[in-house]
Structure formats: structure tokens, C-alpha cells
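[1] Build the 3D model from these lines:
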Amino acid sequence: MKIKEWFQMMTLGQPYKYLRLMLWCLFDSIVMSIPYGLMLGAVYYLLAPLAQPGTALPTTALWLLVGGFLAQLIAYFFIRLKTYIDASTGYAGIIKDSQITLGEHLRQLSMGFYSARDAGDLSTVLLRDYQTVGDLSQQMLPQVAVILIRFVLAAVLLAAFDWRMTLAVFLVIPLALPFAFLSLRRMGRISADLQNAQREVASGILEYVSGIQTLRAFHMAGAQFQSLKRSFERERSAAIHMETGAAAPVSMLGRFVLSCGIGLVMLTGAFLLTRGELEPFYYLAFLILTLTIYEPVLTLFTFIADFSRTRRSGERIQALFQERPLPEPEVSQTPQGTDITFEHVSFAYGEKEVLHDISLQFPARSVTALVGPSGSGKSTVTRLAARFWDVTGGAVRLGGVDVRDMRTDEILGRISVVFQDVYLFHDSIEANIRMGKPDATMEEIMEAAKAAACHDFIMALPDGYQTIVGEGGSTLSGGEKQRISIARALLKDAPIVLLDEATASLDPENEVLIQQAISALVAEKTVIVIAHRLQSIMSADNIIVLEDGWVAESGTHEQLLARGGIYANLWAEQSRAGIWRL
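    Reported below is the predicted structural model:
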């Protein structure tokens, strides 16, 4: 990777803001270094009477140095304050901007991206990786830049006094670099193992917490935790291996080489001093400055582990930005109606094709039901209708317009979706319903809730519509969550409604109420219903039976029963199951 590309990645796409902040850090470092020069001046004036006996102590010069030191303290306070505030707010702003941009980017990605990515993996990128890159950007990059610039300035200034001593000071630094590069390459592989272990831990925690009720019900909480515990142990082992396998050797070897450099400076200075080619003051000055020059180099060595880990984090963030969203047309076409047509549509998840050249008609202002065994492609049809993915063959048309010729927000603005797996946000019930129509009045929200048969149980809660539901709606039952989701869709009042197993978690009484609400929509909306309970879609205008991604049958309830095919068999099985009583 080129340095420019690496810097662009590490600065989250805002290199010029970082350069400005780094300049402030450089100015801060220069002002902070002034006391070293003042100290050398003080040593020079204090040694003057020893070098030339009988010479009076230059008290005036010493007092000027003290004044310079006090002025430096005052100046450094304000400069350091400015640097700290600008750096803290500046870096935080850059990270915030990047996270918001990434959030907008993720919002535009297809559902196929999310079906292939683990939630723990995404949360690791958005939280841990951003924190890692932010820590490096705020600490390491400015320090590296300051150290390199100070090296150049120190080399020029010291060479003006004695080039031989300057060469002795800087000679060992290149000798230590091969160890750093060798370790950096090794740490690249080790850090990849560490980050894989961290992603595994994040995914394991989410899975364990989300499924704790099921685990306890089957007395598996302890056994499943052992798996999570092993993930923690792998993360710990990878972290220890990273430090002991690469970071520690680099630090020790670097310190050893630089310690040899201190010895080299002492021997070179002593040799020149005995030959009268170096003044004692300059010898002492080089000894003092050598320590201040080598210390930042040791700091760079300790950054190697952070650098390798941060590069991996930056690459993972960049990889998310490189995911391509569904293409959007420059000019969105306007559909003429709300009918949906599938024309010879094929679709595949990766290498597995789940729909095979199917053609379907969903007429406007009618109810069409999709039935069939699990995995037959029912949910895929509804997702393609809402353009959560693009078809791999054929076309999906809304009101005669290919959905690929419409902007995604315009498609979704015409569609209300109720998923089988309902997700409610950690907010009030009112806020969760209001998502369907942000400017809705309270009366409209309550009317939608009544139509979805959830008004009564909401009013029975302690705070009514202001009751806060847990994350994902964890404080409500499955049926209650689903009814709130239906209320949200009814409030949106979109001309197309997609119901994916919308009545799966409802008791018979509430299911009847929901069916009545859906029936009231038929005259005005295009409704696509997925249902396993065939009794709930008996009155549908058309029933399409899917099997293994093919259209097996279609027709009304009576027509399909008379045909004696798959639908009739499913109806017979459910009728027999309905006889059983506990």
C-alpha cells in the first residue's frame, strides 16, 4: 500500500484536517523543547568560570535564561491548551463524520450484504475498529510526524557544532530499523488472528445474550457459556502472542541497539576530546541531547504493535466503504399504478439459485397470498418486490416501471412491510408506531393501533403509549410486537402492503381482527400475504403456491382445493392437525 493511500485510510478520508492538527502538535513540541536549549545555555554559562579561571559568573545571562524559561511556561500553557482542545474536538469530529458517512453508506447497501455479514462483525468495525483508528490518529500519527521533523532539525543543528559527533548519534538508528520492519510484517499476521478472535467474541456475546431465554429453557446456558469462554481464551491467547511474539522483542532489541549508540557517542566524544578536537561543553551537550533523541525512537518501537493493529482496523473500515450499494438511476421513473409484475425472474443467494424463471402477477387493489413449504422462495419474492436485492435474471416491475429505474426511497415510500421477525426499538410504543408516519397525530396513531388490535393491551400498560419497550421489543410478547408492527404499517398507509407471516404469533381472536383490518385495505391497496395458516388467506383474490423456487399452482382457495394438488394436500394436513386437542 502506498504511503498516500495509507495516510488517506488512517485519517478516515480527511487528511487535510489531520495535517492542520499535526502542525499544532509540531508547534507544541517545538515550544516544549525550548527548555532543553535553555538548560544547555545555563550549563555553558555555569562552566565558563571553570574553563577560564578568574572569569566572573555571568549572572545577567543566567537571569535572562530564567526569564526565558518563565516566558516559555506561560506560552506553553496557552499553546498546549489550544492544541489539546483542537486535537480532542478535531479528532472526535473527524471520527463522528466518518461514522455518520459510513452509517449512510450502510443504509444504502442491499439486504444481501447484511444476510452475508454477522452482526458482531459489523459492531466490531463500527465500535472497536473506529476506536483503534481514532487512538492511533490522535496519538501516534502526530508523535511520529513530530519525531521525524525533530530528527531533521536536530541533525542540522548538531551538525553545525560537530558532524562527527552527529554521525555517531544517528548512526545506530538505521541499524535498529530492520528489526522494526521484520517485526511489523510478523505482527501483521498476528494482529489478523487477534482481530478474528475479537470478532468471534463480539458475535458470541450477541448470540448468547439474544438467546439466553432459549438457553435457560433447555438448560444449556452453562454449556453455551463454555463455548463463549473458549472464545475469550482464544482472544487472550492471541493478545499475549502479539505482545510476546513481536512487540516485546522489538522493544528489547531496539533498546539494546540504542544503548550501543549511547556508548558509541561516549567513545567518539572521548576520542575527539583527548585529541583536542572537541570542546568539553560540546561533549557534554551531545551526551545530554543523545538521550532526548533516542527516547522518541523507543516510543516509535512501542507503536509498532498499535500500528499493525490499526492498519488492519483501517482496512476493515475501508472495506465497508468499498461495498457497493444497489445502483440508483439518475432520473427516477414514476410508476403508473400499484400492480407488481415478475417477468421471468431468477434470483440466487451467492451460488445457490432460489427462484427459477418465475413470472407472477400481483394486481393492484387486491390480495395475493404466497404459500408453500419453507425455503420455497416466498420471502424472497416479497424482498425482490421491495428491491431489497436486484434480480439475477428477468425484471420486477412496479406500475409498469422496472424497479431498477426507480430510486430506492421512492419504492419504499410506496410500500409498508411487516416482517415475520419483528424488531422494535428501545423507545416508547408511540415512537415505534410513529415510524410509519413521523408527522402523525396521536389520534391517527391510536386509530392504527385499534385497527391492529393492540390498543387495548397498550392502554393496560403502566404508561400506555409512552411505555418504553426493551431493545428489540424484549419486554413484549411475540404477538404484541407483531401487532405493533402491523399498526406501524397501517399508519404509513402505503398503497402496497407486504405481510410476511404477519399473523404467525397471534392468537385466533386477534388473528380474526387483523384479517378484518387487512380486508378493509383490499379496495385501496395492493396486498401480498405470506402465511402458513391457510385458513387466514381463504378469502385472498389469488393464491400462488411456490415449491423449490418454481410456481407450482395458482388460483383461488376453491380452485386449488378442486385441483387436488399441493395446496389441497397442505389444507388437508392442517385440517387434520386442527382436530387435535390437549
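[2] Please make it C-alpha for all contacts and neighbour counts, starting now.
    Fine.
[3] Sort out which residues of the strand or helix carrying Gly41 are buried, please.
    Per DSSP states H and E, Gly41 falls inside helix 15-51. The neighbour-count check on helix 15-51 (16 or more other CA atoms under 10 Å) flags 15, 18, 21-22, 24-29, 31-32, 35, 38-42, 44-46, 48 as buried.
[4] ranges for the strands of the protein?
    With DSSP state E as the criterion, the chain has strands at 340-349, 352-362, 367-371, 393-398, 401-402, 415-418, 496-500, 526-530, 542-547, 550-555.
[5] please give me the structure for this one as well, since I'd like to look at both together:
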Amino acid sequence: MIRMLLRVLGREYARPIRRTVAWMTVAAVAEGLSYALLVPVLRELFGREPGNVWPWLLAFGAAVTVCAALRYRADLSGFRSGTTLLRGLYHRLGDHLARLPVGWYSAARVGEVSVMASRGVLEAMGVIAHLLAPFLSAAVTPLTIVAVMLVFHWQLGLAALAAAPIVAVIQVWTGRAMSATDAERHERDHEAAARVVEYLQAQPVLRAGGRSSERFALLDDALRDAQRASRRTVLAALPGVVGLTLVVQAVFTVLLVLGAFLALGGSIGAAEVLAILVLAARSADPLLSLSDIGGKLRVARSELARLDAVLRTEPLPEPHAPVVPVRHDLEFASVTFRRGDRTVLDGLTLSVPEGQRLAVVGPSGAGKSTLLQLLARFHDVAAGAVRVGGVDVRDIDPEVLMSRISLVFQDVYLFEGTIEENIRLGRPDAFDAEVRAAATAARLDEVIQRLPEGWATNVGEGGALLSGGERQRVSIARALLKDAPIVLLDEVTSALDPVNEAAVHQGMDRLLAGRTVVLVAHRPRTVRRADRVAFLDGGRIVEEGGHDELLRRGGRYAGFWEAALAPAARD
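    Sure, this is the predicted structure:
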């Protein structure tokens, strides 16, 4: 586990970890050695002159004091190292997540990383602060006591030592038996938590359908599966716990019988036998705690493995000699892109001259949003090239590329904070007058006027305190403030009411003026704003041309246009 911990944290943290392990090991050995003084203490106490016990009692008291000091120093080192490593791991994880491609962040991964960055990191770093010291005490202190027993009486020491390989085998066997059940339990717990969230989010739908009092079958199934997985985990751990207890009790019984036999034969005094039994009893408690500590260590190891898997995820390669494009035309050159086994784009070729607007239309799943993601380099292509200003996006520094692009998506995410703070994300160093001008151009000023706290209104997490149209206006104001030469729009008005749609379109007119634009759209009003239209289906460009030209052809685009106008005609 220490090797995995160093791999997750980085080799620069090896020194504090080794120092902490050393202090904890010394404390555990010192504790075991201190118990050696119990033998002369009991020998003198039950001997002919009990008064001779005082020097040994003083020595034992001094040893206990030294052990307490060492334990304090080891625990302090563990806590300090734990907090240092916790801070370092958060920084490393944050820096690594910031370098991963945006396309890596699926909905499932966002939830997984959220749990990992909170509970997972704390459990993993708890190894140093809370688990390592008890584990080393449970393993090292009994071995030290056995070594002491060997010095005082080799037969009794060998009898106690015989338990060591049996305990080790039980621990290894229990760990292997529980590894599969631990993984299953984690998966079932994750599924159950997801179903609980789903059930809560589905309350409006369930209540609207008059089914709020009914049981949610998917949630019930997930909870039952979690319960079964938890039961299997307990049952898998039970043989190890029982086996370890039986071994410890059996060894103690053997020592008792052997000690009595040797004492009756005159090979050892009764006081020494009593001392050996006290030592054996003292080593039993930490041994029995190994099962509980082992379970906690397995949980921490699982979290470390998940952290390690994320940190081993390769970010998109950065260019060694980045090129800065001087133009802002766009090109897809025989681009092929796959997600798993599915080919999303298949040999697609498309170009957008600088300053022109291209509308991409087509059925759901055709790959329209993927085009925008490839332009922003959320992913890398499997074949072909995506170029900005004639330069492959893989040869452009990521910060330079993103500085040239403004993205406005259908699902707008706003950070918890004020409206002004969310707009300033477009250009943090903008003057107040520029922020106000961008808000006015996006028709956001009229929203701000009716909000109780105006510019200081908190939008809530994700922008939950604003409507969809209001969030969209904030995103357009943010893009206007950024003033990038390339604009990528993805279904920005598909879910808006007529009033907000009209306001957003006015903001878009300001945003798109004089820029190179690729917009994914279904609404006729949005498509008409484009200089050219590309109809995408099955990962290929099926038709391409001007709006009127494509209508005259009577092909796929004409059919799409008629279908888009049909709802309006019925209304």
C-alpha cells in the first residue's frame, strides 16, 4: 500500500512517509520491549524478597514514559504528514483534472470524481493519520513480545512464534476473499445512491402522475442489492475474524499448558510462567484488532486504486513547439472520430472561411455537437485533422486555442456567485463599463433590473435561481465580453420560450457579427442566420450549400426544413 500511496502522491512525498513509518515502528518496538520488564517485576514480586521489586518498577515506569513520548511523537508525525499529504494530493488531483480533456468528463465521471475528491481522498489519506500507527502496533508489537519471550524461555517463545505464520495466512486469505466483495459493495452502494438521487429528482413527474405514494421499483431493487452485497461482505469477513480469534485463543491455551508442565517439572518458575502469560495476553489484543484494521485498510486501498486510475489517465498531448494561428478559418480534413466501438464521424471533410457562419443540422446522434467539441479540442481525432487558421489544433497551445474560441451551449452552467462574477469569467480583467455593455448587448440588463439585488444577485449552484433563458443570456454576455474571433453555438435556443428566444437572438446578433461561427441548430430562425448549411447524418456530410439552394434541391435538408416548419403551421 505504501508503494501505491507514493505513486498517487508523487515521489517527492517519500521522505515524510518514511519518517512517519520509522517513528511508528520505533514506538511499536519500544512498547513491546517495555513489556520485557514485567518478567523481573513479577519474579521479584512473587519471590522471597518482594521489596526488591522497586528498582524494576521504576525502570518499568521509565519505559512506559519513553513509550508514551515515542507514541506521541509518532502520532504527531502521522497527523502532520497526513495533513501535508492531503493538501498535496488535492493540489495534484486538481492540477491533473484541469489538464484532462473536457470530453473525459461524462456525467457518470463527474459524480465519481466528486465523491472521490471528498470522501475518497479523506479515506485514502486517513491511512497515514489514523490507520498506519494501529496497524504497525498490531503487527510489530506482538512480534517484539514474542522476541522477548524467546530470550526469557526459548520453548515458550517458539510456541508463541508458531502463531505468526498462521495469523499471516489468515490475514492474506481474508484480504483476498474480501477484495471481490468490497468491490461489489462499492458498486452497489454507488448504484443505490444514484437511484436515491434519481427518485428525488423524479418527484415532480411522479406527483404529476399521481404516483407519489407508490414504491420506486428501481430504487427498491438497488437498495436490496446493496443490502445483499453488504451481507456478503460481512459473511466473507466472518471466517477470518473467527479463525484469528481461535488461533489466538489456541496459542494462549498451549502456552498455559506448556508453562504449567515446565513449571511442574522445575524448568521454570511460577512467576516467570505468569509473566509469559501476561505478555501473551498483552499481545493478543493488537492481534485481534488486525481484522478491523485490515478492513479499513482495504477500503482505503480501494480509494487509492481509484485515485491512481484517475491520475494515470493521460491528458491530451501538448505540442512541443506550439504554433499560433494568424487566421480564424476552420477546417475538418477527412476527420474520423470514435467513442468506444462507435464511429461518430467517418472521414468528414468541411471548411468554414474566416468571418462566415456555418449552420450544422441533422438528426439526433448524427455527430453535430461532436464537431464543436473537436474544434475546441475536447477530444483528439482518430484520423484526419481539425485545423484553425490552417494549423492543426494539436499543434496549438491549449490556452491559445481557448482564447480564440467562445462556446455557448444549450445547457448553461453558472458558478455559485453573482451575475457579474459569472459574466467576468469571459474576461476577468475587463472594466466595469465593458461588463455592463456586454450585459446590455445580451439583453441581460432587463433581467438585472427586476432582480431584488441587481448585479449582486446570487445565481445559486449551477445557476439554479435563474430561469433557462436568463442563464442563456448570462452565457451570451460572457461570450460577448470574451470577444473571441471564433464562436461555437450548440442549440442555444431550442428550449427557450418565445420572449427569451427573441432576447437571446438579439444577443446572438451582436455576438456573431464579424466572427467565424459554427452553430448547431434545429430552429429555422437560427439556421437562416448562417451563410452556409451542412446537413450531417451518420457521421458524414450528406448535403452542403446555401439555405435557398438546399431547399430547391428537395433533398434531406428540404425534408428537415418542412418538418421544422410543420409545428408552427399547425399552431
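[6] Quick check: TM-score for this pair?
    TM-score of the superposed chains, computed with TM-score structural alignment, normalised by the length of structure 2, equals 0.91; 570 aligned residues with a CA RMSD of 2.8 Å.
[7] if I look at Pro508 of structure 1, how far off is Gln515 of structure 1?
    Note on Pro508 of structure 1: its distance to Gln515 of structure 1, by CA to CA, to the nearest Å, is 10 Å.
[8] So the two - more neighbours on which side?
    When neighbours are counted by other CA atoms under 10 Å, Pro508 of structure 1 and Gln515 differ, and Gln515 comes out ahead with 17 against 11.
[9] what's the closest non-adjacent residue to the more buried one?
    Closest residue in space to Gln515 of structure 1, ignoring its immediate chain neighbours: Ser536 at 7.1 Å, by CA to CA, 6 or more residues apart in numbering.
[10] Quick one: map the one you found onto structure 2.
    Alignment note (TM-score structural alignment): Ser536 of structure 1 maps to Thr526 of structure 2.
[11] Compute the number of surrounding residues for that match.
    Thr526 of structure 2 is flanked by 18 other residues according to other CA under 10 Å.
[12] and if you look at Glu501 of structure 1?
    Glu501 of structure 1 has 19 neighbouring residues, counting by other CA under 10 Å.
[13] residues contacting it?
    Going by CA atoms under 8 Å, 6 or more residues apart in numbering, Glu501 of structure 1 touches Phe419, Gln420, Val529, Ile530, Ala531, His532.
[14] change it to 6 Å
    Gln420, Ile530, Ala531 (CA atoms under 6 Å, 6 or more residues apart in numbering).
[15] Just give me the closest of those to Val401 of structure 1.
    Nearest to Val401 of structure 1 out of the contacts of Glu501 of structure 1 is Ile530 (CA to CA; 23.9 Å).
[16] can I assume that closest one is in contact with Thr368?
    No. When contacts are counted by CA atoms under 6 Å, Ile530 of structure 1 is not listed as touching Thr368 (8.7 Å).
[17] related to what we said a few turns ago, dump the strands of structure 1 to CSV, plus mean neighbour count and distance to Pro178 of structure 1.
    Shown next, in CSV, are these (neighbours: other CA atoms under 10 Å; distance: least, CA to CA, whole Å):
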stretch, mean neighbour count, distance to Pro178 of structure 1
strand 340-349, 19, 47
strand 352-362, 17, 49
strand 367-371, 26, 66
strand 393-398, 21, 54
strand 401-402, 18, 59
strand 415-418, 23, 59
strand 496-500, 24, 61
strand 526-530, 26, 64
strand 542-547, 23, 63
strand 550-555, 17, 62
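[18] Need these in a markdown table (columns: distance to Leu175 of structure 1).
    A markdown table is the format used below for these (distance: least, CA to CA, whole Å):
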| stretch | distance to Leu175 of structure 1 |
| --- | --- |
| strand 340-349 | 53 |
| strand 352-362 | 55 |
| strand 367-371 | 72 |
| strand 393-398 | 61 |
| strand 401-402 | 65 |
| strand 415-418 | 65 |
| strand 496-500 | 67 |
| strand 526-530 | 70 |
| strand 542-547 | 70 |
| strand 550-555 | 69 |
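[19] circling back: for the match of Ser536 of structure 1, give its distance to Ser364 of structure 2.
    Distance from Thr526 of structure 2 to Ser364 of structure 2, by CA to CA: 17 Å.
[20] mind checking how far the spatially most central residue of structure 2 is from Gly120 of structure 2?
    The centroid of structure 2 falls nearest to Val113 when counting by CA atoms, centre = their mean (2.3 Å). For Val113 of structure 2, the distance to Gly120 of structure 2 equals 9 Å [CA to CA].
[21] which position in structure 2 aligns with Ala504 of structure 1?
    Per TM-score structural alignment, Ala504 of structure 1 is aligned with Ser494.
[22] swap in Ser519 of structure 1?
    Match for Ser519 of structure 1 (TM-score structural alignment): Asp509.
[23] same thing with Thr338 of structure 1?
    Looks like Thr338 of structure 1 aligns to His328 there (TM-score structural alignment).
[24] Pull the number of nearby residues for that match.
    For His328 of structure 2, using other CA under 10 Å, the count is 22.
[25] Next up, the contacts around it.
    Counted by CA under 6 Å, 6+ apart, His328 of structure 2 has contacts Glu354, Val388, Gly389.
[26] Kindly indicate which of those residues lies nearest Arg71 of structure 2.
    For those, the nearest to Arg71 of structure 2 is Val388 (62.0 Å; CA to CA).
[27] Find the nearest non-adjacent residue to the closest one, please.
    Nearest to Val388 of structure 2 is Leu330, by CA to CA, 6+ apart, at 4.8 Å.
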